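1. below is the structure, and that's it, no one-letter string:
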């Protein structure tokens, strides 16, 4: 998630203090000054919250990426469930608007997992989490033919933000409609399959 150049590397005493706070991550992943990469970034829907990304090629699986939200030194582990996000949304508090609502949709759907993985919002073929190396040419052509940018459609009578997008979940693509409350709760209203039985699932472990 957020595979771009807006991450700021954490080093020196700050990195050492962070590693002392989290090691071992989830009680099993060793973090060290030598092998662990730590970076942080801001998010457009929080004012006083940073997101921290932790990676280490010695972990199993090697492509595991661990994320935290942090507020005034308090860490909230993004472990694939919704409670940490809702807790941060309440204490931050979250500030959604028409400009950042799609960013929040992408964030929430990536970090709140089902049994088959993330609900990845796919908008173009450059998405780094698309398992392109495991998809055959026919599948890639199908995906390219149905994906499109997520859209914000306005507010409903209750003041909820109405959005839609293409979701890659398990081995299928769906067009999904979402209602997002100002406090950050998201409900998927409809999901209609547009491609099924793809040969690969999204493989982007966060825990």
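-> Perfect, thanks for sending it. Computed from a predicted model, the values in this text were never measured in an experiment.
2. all contacts plus neighbour counts: C-alpha atoms, from now on.
-> Fine.
3. and the strands in this protein?
-> With DSSP state E, the ranges of strands along the chain come out as 8-9, 37-42, 50-55, 65-71, 74-78, 120-121, 151-155, 161-169, 172-180, 186-195.
4. next, count neighbours for residue 114.
-> Here the count is done by other C-alpha atoms under 10 Å, and residue 114 has 13 residues near it.
5. rewinding a little: dump the strands of the chain to TSV, plus mean neighbour count and distance to residue 21.
-> Compiled in TSV, the strands of the chain are given as follows (neighbours: other C-alpha atoms under 10 Å; distance: least, C-alpha to C-alpha, whole Å):
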stretch	mean neighbour count	distance to residue 21
strand 8-9	13	17
strand 37-42	18	13
strand 50-55	20	13
strand 65-71	19	12
strand 74-78	18	9
strand 120-121	28	30
strand 151-155	14	39
strand 161-169	23	33
strand 172-180	21	34
strand 186-195	14	31
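6. make JSON lines from the ones you listed and add distance to residue 91 to it.
-> Formatted as JSON lines, the strands of the chain follow (distance: least, C-alpha to C-alpha, whole Å):
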{"stretch": "strand 8-9", "distance to residue 91": "24"}
{"stretch": "strand 37-42", "distance to residue 91": "16"}
{"stretch": "strand 50-55", "distance to residue 91": "13"}
{"stretch": "strand 65-71", "distance to residue 91": "9"}
{"stretch": "strand 74-78", "distance to residue 91": "11"}
{"stretch": "strand 120-121", "distance to residue 91": "26"}
{"stretch": "strand 151-155", "distance to residue 91": "24"}
{"stretch": "strand 161-169", "distance to residue 91": "21"}
{"stretch": "strand 172-180", "distance to residue 91": "18"}
{"stretch": "strand 186-195", "distance to residue 91": "18"}
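7. take this one as well and set it beside the first:
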């Protein structure tokens, strides 16, 4: 659940951004995810700019922390992970991190979305699968490390994929397998 940032703290956060004039109606809220010991996810919102997300790494007030932009580039996530005390010791932590990482990752014009269902949509080229939330398949070791293996359905660029994703304990993800199902289209109701 997102926690609102106090008005005085929002003013301090505004001062951190020298490269643009922060609008007067800027709002901020944060969440402390279960996979970080020294970081929060910060969301800045305003009508003019929409939403902007950051990993705020450190202790104490949010405005005093080091900000890493969540702009679709995985580089900043991995840099923040090195300083944020990432903790991926349980399947629950790894699953929460997988949702976060995939949603914040962007390739081209698209984000990777882990799906719990495809209610309201169908697959064009073949019968749609029974889409369920991610399933923990057990421990995994790859050439890049060890962690947790999940079977998950993912939407990317309007297409549905059945994937196996390794969530490594250092915060890297590997897609070990993907089975494309085809384009997702809205179901027409009469």
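-> Happy to help now that I have it. Nothing here was measured: the structure is a model prediction, and the numbers come from that model.
8. what's the TM-score here?
-> Comparison of the two superposed chains (TM-score structural alignment, normalised by the length of the second structure) gives a TM-score of 0.82, and 173 aligned residues with a C-alpha RMSD of 2.2 Å.
9. quick one: closest of the strands of the first structure to residue 93 of the first structure.
-> Each of the strands of the first structure has some distance to residue 93 of the first structure by C-alpha to C-alpha; the shortest is strand 65-71, at 10.7 Å.
10. residue 13 of the first structure maps to what in the second structure?
-> Here residue 13 of the first structure is matched to residue 8 in the second structure, going by TM-score structural alignment.
11. contact partners of the lengthiest helix in the second structure?
-> Across the second structure, the longest stretch assigned as helix under DSSP state H is helix 91-104. By C-alpha atoms under 8 Å, 6 or more residues apart in numbering, the list of residues contacting helix 91-104 of the second structure from outside reads 33-35, 70-73, 77, 87-88, 111-114, 134, 136, 148, 150, 167, 169, 171, 173.
12. what residues sit buried inside it?
-> Buried residues in helix 91-104 of the second structure, defined by neighbour count with 16 or more other C-alpha atoms under 10 Å: 91, 93-95, 97-98, 100-104.
13. looking at it, residue 182 of the first structure is touching residue 89, isn't it?
-> No - with contact defined as C-alpha atoms under 8 Å, residue 182 of the first structure does not reach residue 89; the gap is 9.8 Å.
14. and these two? which has more neighbours close in?
-> Relative neighbour count places residue 89 above the other of residue 182 of the first structure and residue 89, with 19 against 16, counting by other C-alpha under 10 Å.
15. just give me the match in the second structure for that one.
-> Under TM-score structural alignment, residue 89 of the first structure pairs with residue 81 in the second structure.
16. cool, and residue 150 of the first structure?
-> Residue 150 of the first structure maps onto residue 134 of the second structure when the alignment is built from TM-score structural alignment.
17. over to residue 184 of the first structure?
-> Using TM-score structural alignment, residue 184 of the first structure sits opposite residue 171 in the second structure.
18. how much space is there between that match and residue 7 of the second structure?
-> The span separating residue 171 of the second structure from residue 7 of the second structure equals 33 Å under the rule C-alpha to C-alpha, to the nearest Å.
19. so between those two, which is more surrounded?
-> Taking other C-alpha under 10 Å, residue 171 of the second structure and residue 7 do not tie; residue 171 has more neighbours (20 against 12).
20. that one against residue 85, yeah?
-> No - between residue 171 of the second structure and residue 85 there is no contact under C-alpha under 8 Å: 10.5 Å.
21. residue 37 of the first structure -> the second structure?
-> The equivalent of residue 37 of the first structure in the second structure is residue 27 (alignment by TM-score structural alignment).
22. does its match really touch residue 42, like I thought?
-> No - using C-alpha under 8 Å, residue 27 of the second structure and residue 42 do not qualify as a contacting pair, with a distance of 10.5 Å.
23. excluding its backbone neighbours, what's nearest residue 148 of the second structure?
-> Using C-alpha to C-alpha, 6 or more residues apart in numbering and skipping the chain neighbours, the partner closest in space to residue 148 of the second structure is residue 139 (4.7 Å).
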